[in-house]
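# predicted model and sequence below, questions to follow.
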Amino acid sequence: MDMAGKLLQQLLLGVIILAATAVSIANSTCDRECGNIKIPYPFGTSEGCYLDKPFLITCNHTFDPPKPFLDHDIPVENISVPNGELRVSNPVAHLCREFNKAHQSPCGKPQDPVNFNCISRVDYTRISALLNLSSFRISETRNKITSVGCNVYTYIQGSEGQKGFTTGCLSLCDENLNVVSGSCSGIGCCQTSIPEGAMGYILNVGSLNNDTLPGGKEFGGQSCGYGFIVDEQAYNFSSLDFVNLKNRSSVPLVLDWAIGNKTCKDAKKNKESYACKANHSYCYNSTSSPGYRCNCSEGYQGNPYFSDGPESCQDIDECMGLRKPCNANATCTNTDGNYTCTCPKGYEGDGRKDGTDCRPIVLGQSNNKIISIALGVSISLLVLLVGTSWVYWGLKKRKLVKLKEQWFKQNGGLMLQQRLHNCTGSMDTAKIYSVEELKKATDNYDKSKILGQGGYGTVYKGVLPNNKVVAIKKSKISDQSQIEQFINEVIVLTQINHQNVVKLLGCCLETEIPLLVYEFISNGTLYDYIHDTSRSFLLSWDKRLKIATETAGALAYLHCEASMPIIHRDVKTANILLDDNHTAKVSDFGASRLIPLDQAHLTTLVQGTHGYLDPEYYRTSHLTEKSDVYSFGVVLAELLTGKKVICFLRPESERNLATYFVSMVEQDRLLEILDDHIYDGSNAEELKKVADVVKRSLSVKGDDRPTMKEVAVELDGLRIKER
């Protein structure tokens, strides 16, 4: 090579070294800690040190030590690059009561008998929790909505600008505080999942019976109820939390983060913006949010978002680790991304503890003998492999058949077949489907086939071989003690033949969770029509009265004309389906109960939907037909006003639609709360009559409510007069 060539080579080498040094210096100038918290790239605290705006962390130096914040006001506790998680501090909501001594009338001395005429003022302090994220999502797999206290509920709604959702849970206990530490199953503490994709929320804590204070059961004698969303792994409930949480302002919350909103395949098309910079790294799509994440390849560790330098993905020296990977006799040699183990002389094998180890070599055998043995072993292994595979698949198929038979018996299949055989006409209307039929009908329960999800199961849209469209429900019945009751309900529902009740076509009992097959109703729920501004105008007063009359008739049929009275127990607008002609169809009997003809009520664990739940049923656990009447009264109020049954964005006196509606009717102010789409100036008298039905249906005492049959007759009479 001539002098000019050598000079050019040295110049290029110098440029490469200089460029590498520049990158290293650029990385080294960035502060990767804020106080005691590490801030790994793609996050950063200053310009040029983070990937893009969502990854900016504000380091507030007014604290000692300094504290990092996301979106300027959300405290950061930890950032994990391998897991794509960000742990932050999340506020705790409170509802606290205290006696105001300045407004207390003379109530006697402490040793005096209790004076029930004594009056003291009780002040309430409510602190709500609010979170708004600009880019990252709350992890629905790591976090739980949690409510702590006695007879309190925690209720969250999607915050302004975020995806709409409403959910929560109810925590119950009495004055004996019969709570169990470590258990968050509904007694003193309850937990429920947070909706997928949430980026913000408004969280409130409420009390079920604050009208009994002071001296009532609220909070079990404690002063506060609490609500928060917390990393499930970071919170273990204790009965001491009734007091200790009052002094706690925040709990850990896990956020999922990812790069951009593209998949790995699309992101790789632009090498400049592609974030997985390290040579020994790979990309994987985020399953919890749009975008992708990077990780170091197997055998490497570090930060995959750096292209080079000591922070990038570096080889792991397995030979230097505490876990010695090679046999004691073997020599370990580290390689790039891997390692090798070399057996000493006189031994054979790969030398690895997880491999063939090191074995002494047997000398004195001829090559032909070794070849013959190897050939014989190979043929034997091949025959063994084929035979084993045949036996394995045969046993697996047989096990699957036995498992299906076991589930069929476990879920009451034999009992159902016997009952269907004994019921005249049932065999024509109810069918027992195979698991293969329903898998094929739903494309193996593809997520795109989901019609809805609720507390009692998930509903899929399916197409049977005869092209009939059906709704297939995966029930949440798994308690063996409920199987006979489940079978009774299936039998009764197959015999219901009412035009305003969704028809049960059959079931499948070959799966661990029983499947129910219903007729498919195409036009959505009454809830969607009332509360969707783009569709609510389609429901004129005539149509609303028709839907109300049909629903009342269906419930009256269940109470009075079915072979055994059925209480629906979850009457709400979300369980009233509408077909193309806006004909009402009552659905979702997951919570329903059969009432024996010789009983007036059932004592059950309280179930239902907050806002629709009968207060008398809640207090006594006695389920009667009047419980459905109360829930239907709330549905009527919803039809008349167009308002949601519970809304924390309304003033406190208006949050519960049932109590607000009764109050306005008693004040003769009905016209002020009617939906704009139903009042035309000429139907005021008719609306007042329906409002009177609502008022009587919402009576606190069940005995003061009309029967469902009486409600249906009154509404039908109004429709006849209207025509």
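Right, received. Where do you want to start? Residues are numbered from 1 along each chain as shown.
# please make it C-alpha for all contacts and neighbour counts, starting now.
Fine.
# so how far is the strand ranked longest in the chain from its chain's centroid?
Scanning the chain for the longest strand, with DSSP state E as the assignment, gives strand 93-104. How far strand 93-104 lies from its chain's middle: 35 Å, per C-alpha atoms, centre = their mean, to the nearest Å.
# what about versus this one:
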Amino acid sequence: MILQLPFLVIIMLITLPIYPLAYSAHELIIAKPGCSSICGGVEIYYPFGMKDPKCYVDKWFEIECRETSEGQKPYLKSLNLEVRVLGMHEVYIMNPIFHWNCPSRRAKPEVINLRGSPFVYSQDANKFMAIGCNNLAFLQSNGSNVACCVSICDDSEEVNDNFNLVREGSCSGRYCCETSLPKYLLEYNATLQDFNTQNNNTVSEPCSYALIVHGQVTSDFNNMDHVPAILEWKILDNTLHNSTLQLLSESDYVTCNRSNFTSSQTTGWRCDCLEGFYGNPYLAGGCTALPGYNNSQTKKWAIVGVSSSVGSIIFLLGLWLLYKDVRKRVIEKGKQKFFKKNGGLLLQQRISSNEANLDKAILFSLDDLEKATDHFNMNRVVGKGGQGTVYKGMLVDGTIVAVKKFKVEGNVEEFINEFVILSQINNRNVVRLLGCCLETEIPLLVYEFIPNGNLFEYLHDQNKELLPMTWDMCLRIATEIAGAMFYLHSVASKPIYHRDIKSTNILLDEKYRAKIADFGTSRVISIEATHLTTVVQGTFGYLDPEYFHTSQFTEKSDVYSFGVVLAELLTGQKPISSVRSGEFKSLASYFVECVEEDNLLDIVDKRIVKEAEKREIIAVANLANRCLELNGKKRPTMKEITFELEEIHRLVRKCNAEKNEDEFELARVEDYHPWDGYSTSKSWDSKLFNL
């Protein structure tokens, strides 16, 4: 009996992180003494509070309890937003819906502006959603489009039937579309563009909606003005009194950290109860020990017991080793479970049968990648998007890598097959896949690390101190991208269509060489494949119009996307811009129009116009124009594009070499023959013109 009791305590400690206990609110200190802590059934946790200013930390955290026809409801007074739930570092609010073609609803609600506040829309918990027929939905912030999605309806479908798709959780482009939010969204506006209106069609589409929402909405939007959303919060600098912060920081049960909060570099504080404690860390004495946790009194008892005899020390040591062993077994069992679930055994079979090269495809352990990324520290994040988060890491041998967390959708065997094929790609202008880790619920991919960011940042981010783009660099990057795509389409063992070629997926290494990345939407094509897809995938501004209308993706769809990138390189303009009006918001349409009307040099980047010969610019522009043909059959192949760009680049380098040689010869003449009394400007200018 004596041996069993401590063992049960150990088992409780082992299972505690896996099966957390629930505690009722009356056991917690949630508000300051004398302050109201409930409004309409919602518990009001400090630093939030009501009525008396001493009950909340500052004006941003003031809660107003309002009387409504449905009873009392709490509101964030400063933002006039209804609160459904208050949590540690999160607030569940009711967010307004934007309506279009809804006679009984106001189209544009008052835009919420969180600038200067301690709140920000949660990127992980929320999403931007649009519901309606044949719409382009844009999420705008600070005057720019930051996200968009497309929703399509068949002419024969009923709107009421389509709405069932939203209630059933299907939002993939048919009547309903969704996309992730940008980081640090503080204020936004939403607009919808109707396809029928763009095509001069007067058919009136039914009521449409745009919204930022948490979770899936299951009610009729015609009867709603608000939907649930989540705001994250921190306490801004100088809000908590210094003595209060010192008191909280010195507590045995509380930890407070200061970090950047928004893109404006505003800093704030977050406090949490230490492991083994729960409650409100912003109040003195607000953190309470979990039942069974080794609090200070238990530690004192343990010290007295251990000091009583050497035998007790050996006994406790044995229990600790037993706990460590059991815990290790639980962790290893979980890793094995995820390894099998994610197709690890199938991948091992492929590797052993020489379908994948061990030198190129490595099965990393979770421990290795946790050490490499400092346990996936947020300070190691180098990129975050709809498909996952990328961390910078360093392996034990000193190799710098990029570790990507993403969610595999579909059959595990398809993922393994794609991994095996990508591991065999051998092209210097394709980001090399080093291996994967299957010991987590969400598989991890490991790539070579590319240090100089992506081409989009290089072309459009004027704040970064980067090597200036030259005409030779422009041609070299274009040629490298084209060569890599030619390899994927025609040289690889099986053709690979990338399906999302864009400047953000083109990375630049330490020598500013281009490397194609992000094969999350790529497909390996067999000879019998029809390339017909059920859901149109891609990025607005780069998407092939022919693929958009037919849902049939071909190699020429990648060619169209490359044409947009080539136009970006020539003009230095973004693929979608609100500065351009009407149909010319798309760079592709604007570029084709300028080429056809002989206004090309008006939109080409001034640095390129100054440096390059006019015939060289026209040659590359004509190639981009052919890539942007609306009829895919008229577009060139990537092989033809690669050869043409290589020839143009070769002639440019030859011309530059001849110029340098002539300048060298001229310098030699200057050294030995004075120029006094002679004029050579006419003959020298003529020679330059003929190059």
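That came in fine, so what should we check first? Predicted model only: the values in this text are computed from it and were never measured.
# helix/strand/coil for residue 238 of the second structure?
coil (DSSP: H, G, I helix; E, B strand; the rest coil).
# that older thread, which neighbouring elements make contact with the longest strand of the first structure?
Contact here means 3 or more C-alpha pairs under 8 Å, 6 or more residues apart in numbering; DSSP states H and E; on that basis strand 93-104 of the first structure packs against strand 120-127, strand 200-207, strand 224-231.
# which residue sits closest to the residue positioned nearest the centre of the first structure, ignoring its sequence neighbours?
Taking C-alpha atoms, centre = their mean as the criterion, residue 193 is the residue nearest the geometric centre of the first structure, at 3.8 Å. Leaving out its chain neighbours, the residue that sits closest to residue 193 of the first structure by C-alpha to C-alpha, 6 or more residues apart in numbering is residue 144, at 5.1 Å.
# again with residue 146 of the first structure
Residue 146 of the first structure sits nearest to residue 191 (C-alpha to C-alpha, 6+ apart), 4.5 Å away.
# go on, residue 657 of the first structure?
Using C-alpha to C-alpha, 6+ apart, the nearest residue to residue 657 of the first structure is residue 645, at 4.8 Å.
# from residue 194 of the first structure, how far out is that neighbour?
Distance from residue 645 of the first structure to residue 194 of the first structure, counting by C-alpha to C-alpha, to the nearest Å: 21 Å.
# with residue 435 of the first structure instead?
Taking C-alpha to C-alpha, one finds residue 435 of the first structure at 31 Å from residue 194 of the first structure.
# please apply the same query to residue 622 of the first structure.
Counting by C-alpha to C-alpha, the gap from residue 622 of the first structure to residue 194 of the first structure is 31 Å.
# more neighbours: which of these two?
Legend: neighbour count by other C-alpha atoms under 10 Å for residue 622 of the first structure and residue 194, higher for residue 194 (22 against 16).
# sorry, back to before: what's the closest of the helices and strands packed on strand 93-104 of the first structure to residue 606 of the first structure?
strand 200-207 (16.7 Å; C-alpha to C-alpha).
# can you give me the buried ones in stretch 225-243 of the second structure?
By neighbour count on 16 or more other C-alpha atoms under 10 Å, the buried set for stretch 225-243 of the second structure is 226, 227, 228, 229, 230, 231, 232, 233, 234, 235, 236, 240.
# which other residues reach it?
Here stretch 225-243 of the second structure makes contact (C-alpha atoms under 8 Å, 6 or more residues apart in numbering) with 57-58, 89-97, 118-122, 125-126, 211-215, 217, 261, 266-270.
# again, only using 6 Å
Under the contact criterion C-alpha atoms under 6 Å, 6 or more residues apart in numbering, stretch 225-243 of the second structure has outside partners 89-97, 118-122, 213-214, 268-270.
# cool, and stretch 454-471 of the second structure?
Stretch 454-471 of the second structure is contacted from outside by 503, 504, 506, 507, 508, 572, 608, using C-alpha under 6 Å, 6+ apart.
# so which of those is the most crowded?
When neighbours are counted by other C-alpha under 10 Å, residue 507 leads the contacts of stretch 454-471 of the second structure with 26 neighbours.
# report the secondary structure state of it.
Classification of residue 507 of the second structure by three-state DSSP places it in strand.
# what's the spacing between the closest residue to it other than its chain neighbours and residue 494 of the second structure?
Excluding its sequence neighbours, the residue lying closest to residue 507 of the second structure (C-alpha to C-alpha, 6+ apart) is residue 454, at 4.1 Å. Look at residue 454 of the second structure and residue 494 of the second structure: by C-alpha to C-alpha, they are 27 Å apart.
# give me the more crowded residue out of the two.
A direct count of neighbours by other C-alpha under 10 Å for residue 454 of the second structure and residue 494 places residue 454 higher, at 22 against 14.
# give the aligned equivalent of the more buried one in the first structure.
In the first structure, residue 454 of the second structure lines up with residue 525, judged by TM-score structural alignment.
# any idea how far that match lies from residue 584 of the first structure?
According to C-alpha to C-alpha, residue 525 of the first structure stands 9 Å off from residue 584 of the first structure.
# any shared contact partners between those two?
Between them, residue 525 of the first structure and residue 584 share these contacting residues under C-alpha under 6 Å, 6+ apart: 577, 578.
# let me see the ranges of the strands in the stretch 101-250 of the first structure.
Secondary structure of the stretch 101-250 of the first structure by DSSP state E, counting those that start in this stretch: the strands cover 120-127, 129-132, 137-138, 143-148, 152-157, 166-171, 189-193, 200-207, 224-231, 250-256.
# er, the stretch 351-500 of the first structure I mean
Going by DSSP E, counting those that start in this stretch, the stretch 351-500 of the first structure shows strands at 359-360, 431-432, 450-454, 457-463, 469-475.
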